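**Q** please find the sequence and the predicted model below.
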Amino acid sequence: MSALPISALDEAAALADADMLEIERPDGDPEAVPPVPNSGLRVTSAKLLAYLFSKIVGGSGIRLSLASGTLTLESGGASSVEVAGASATLSLAHANRFIRFNNATAQTVTIPPQSSVAWPDDCQLEGAQWGAGAVSFVAGSGVTLRKAADISATSGGQYKPLGIKRVALNEWLLFGQFGGA
């Protein structure tokens, strides 16, 4: 890969999803014997743009989706969302919002697998038990729920903060103020 300044590149009319972009990091040593090349990678334009936009809009309440070559930005709407009722399944509508788990009696909240919800990498959902009913998290089919040995997967009480973070494909970590095991 030869080094060219961006200003020397020809402008493309459009990039297709499958177009490959080469990215190079100048960490090699051309003076070494034998010369050590710079490290680089090849990535599709769609993947690079999706990654960049996800970092820009992450936490902003804006949703980003890429489907069939179309990149869509959507307003996140309200900064919080309420989950009421005896049971609920989490979705992308809960991402990047404060979740008020608000029910007078116990709630069971299911974390669905990646095959059901296109969870982004490093997705994190936060909220609190808002109503009197305790909130219990359960893993959907194929999902692993990780937590400290001394806590349960049930909220620790009204107004106590809680959250889950996706740490790998179909693997989530509970954090916050949960009840004892």
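**A** Perfect, I can see it now.

**Q** from here on, contacts and neighbour counts on C-alpha atoms
**A** Will do.

**Q** report all helices and strands that the helix or strand where Ser54 lies contacts.
**A** Element membership for Ser54 (DSSP states H and E) is helix 45-57. Under the contact definition 3 or more CA pairs under 8 Å, 6 or more residues apart in numbering; DSSP states H and E, helix 45-57 sits against strand 63-67.

**Q** name the residues that touch the strand it packs on?
**A** Contact with strand 63-67 is made by Ala46, Ala50, Phe53, Ser54, Val57, Leu71, Thr72, Leu73, Glu74, Ser75, Gly76, as judged by CA atoms under 8 Å, 6 or more residues apart in numbering.

**Q** ok, and here's another one to check against it:
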Amino acid sequence: MKVLYGKSTEDGCHLAKIVTLRCASTAKVNSTQIAGVQIGKPFIEKLNGWPVEIVGYIGLLQHDDRGLAPNGLQIDAFMKAYYSGFPWNDRVKTRLGLGVGLSLAQRVPYSEASSQAERNRSTSRLLNYLDPSIDFSVGDLLGSRRLKDTYLGFGVSHRSGIFGASRLLGNVNGGSNYIYTYLETVL
């Protein structure tokens, strides 16, 4: 189970810039927020003996559009691969993850609606969902076996229309990014 909280990014601070550490600024004007919970189920551990695991998630996010638009819910369903083969993992387990799936919003979030309106582009409640993240074991860091499977990390909640290339997603060319912090643990 994972709980998360995040803020919308500045316009122009897109996913590629965030994951390459060239941008991490959250919106100062018309800032919106998300809070949510994701439940996951491991499907594959040690894929072909490699330090890769595959986890399926379903999540529920609450958009706080801070009075700029009505708040709404978002449901995400995605598969996520985690890589944990770093040389320091015998001391502090670190995971690099990438999730891919679909996102259905109750209403189009303000950050998407406003940026799409500026470009005279369409929006959609159903979009592609990407979820890159990096985290580390809290138990390893604190020396607590009880917290070994508890992770603290950062991620990006990214909704997009895949550059307008999908009729299923309404041919939307754009989306939104929220940089978030999370705590995840095995129940």
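**A** Done, it's in. Because the structure is a prediction, the values reported are computed rather than measured.

**Q** once they're superposed, tell me the TM-score.
**A** Remark: TM-score between the superposed chains equals 0.24 [TM-score structural alignment, normalised by the length of the first structure]; 77 aligned residues with a CA RMSD of 5.9 Å.

**Q** can you pick the most crowded of the contacts of strand 63-67 of the first structure?
**A** When neighbours are counted by other CA atoms under 10 Å, Ala46 leads those with 21 neighbours.

**Q** report all helices and strands that whichever strand in the first structure runs longest contacts.
**A** Secondary structure of the first structure per DSSP state E: the longest strand is strand 161-168. Here strand 161-168 of the first structure touches strand 124-129, strand 171-176, going by 3+ CA pairs under 8 Å, 6+ apart.

**Q** among the ones you listed, single out whichever gets nearest to Thr144 of the first structure.
**A** Across these, the minimum distance to Thr144 of the first structure, taken as CA to CA, is reached by strand 171-176, at 4.8 Å.

**Q** for that closest one, packing partners?
**A** If contacts are counted by 3+ CA pairs under 8 Å, 6+ apart, strand 171-176 of the first structure sits against strand 144-146, strand 161-168.

**Q** next structured bit after that strand?
**A** Next along the chain after strand 171-176 of the first structure, taking DSSP H and E as the criterion, comes strand 178-180.

**Q** list the buried residues in that following strand.
**A** Residues of strand 178-180 of the first structure classed as buried by neighbour count (16 or more other CA atoms under 10 Å): Phe178.

**Q** pull out the buried residues from the lengthiest helix in the second structure.
**A** When the second structure is parsed with DSSP state H, its longest helix is helix 110-118. Applying a neighbour-count criterion of 16+ other CA under 10 Å, one finds Tyr110, Ser111, Glu112, Ala113, Ser114, Ser115, Gln116 buried in helix 110-118 of the second structure.

**Q** and which of those residues is nearest to Leu130 of the second structure?
**A** Taking the buried residues of helix 110-118 of the second structure together and measuring to Leu130 of the second structure by CA to CA, the closest member is Glu112, at 15.1 Å.

**Q** wait, the closest one sits on Gly175?
**A** Yes. Contact criterion CA atoms under 8 Å: Glu112 of the second structure and Gly175 qualify, at 5.2 Å.

**Q** now do the strands in the second structure.
**A** Under DSSP E, the second structure gives strands at 2-8, 33-44, 52-64, 72-83, 94-105, 126-137, 150-160, 175-185.

**Q** between those, which one is closest to Val19 of the second structure.
**A** Nearest to Val19 of the second structure, of those and by CA to CA, is strand 126-137 at 7.6 Å.
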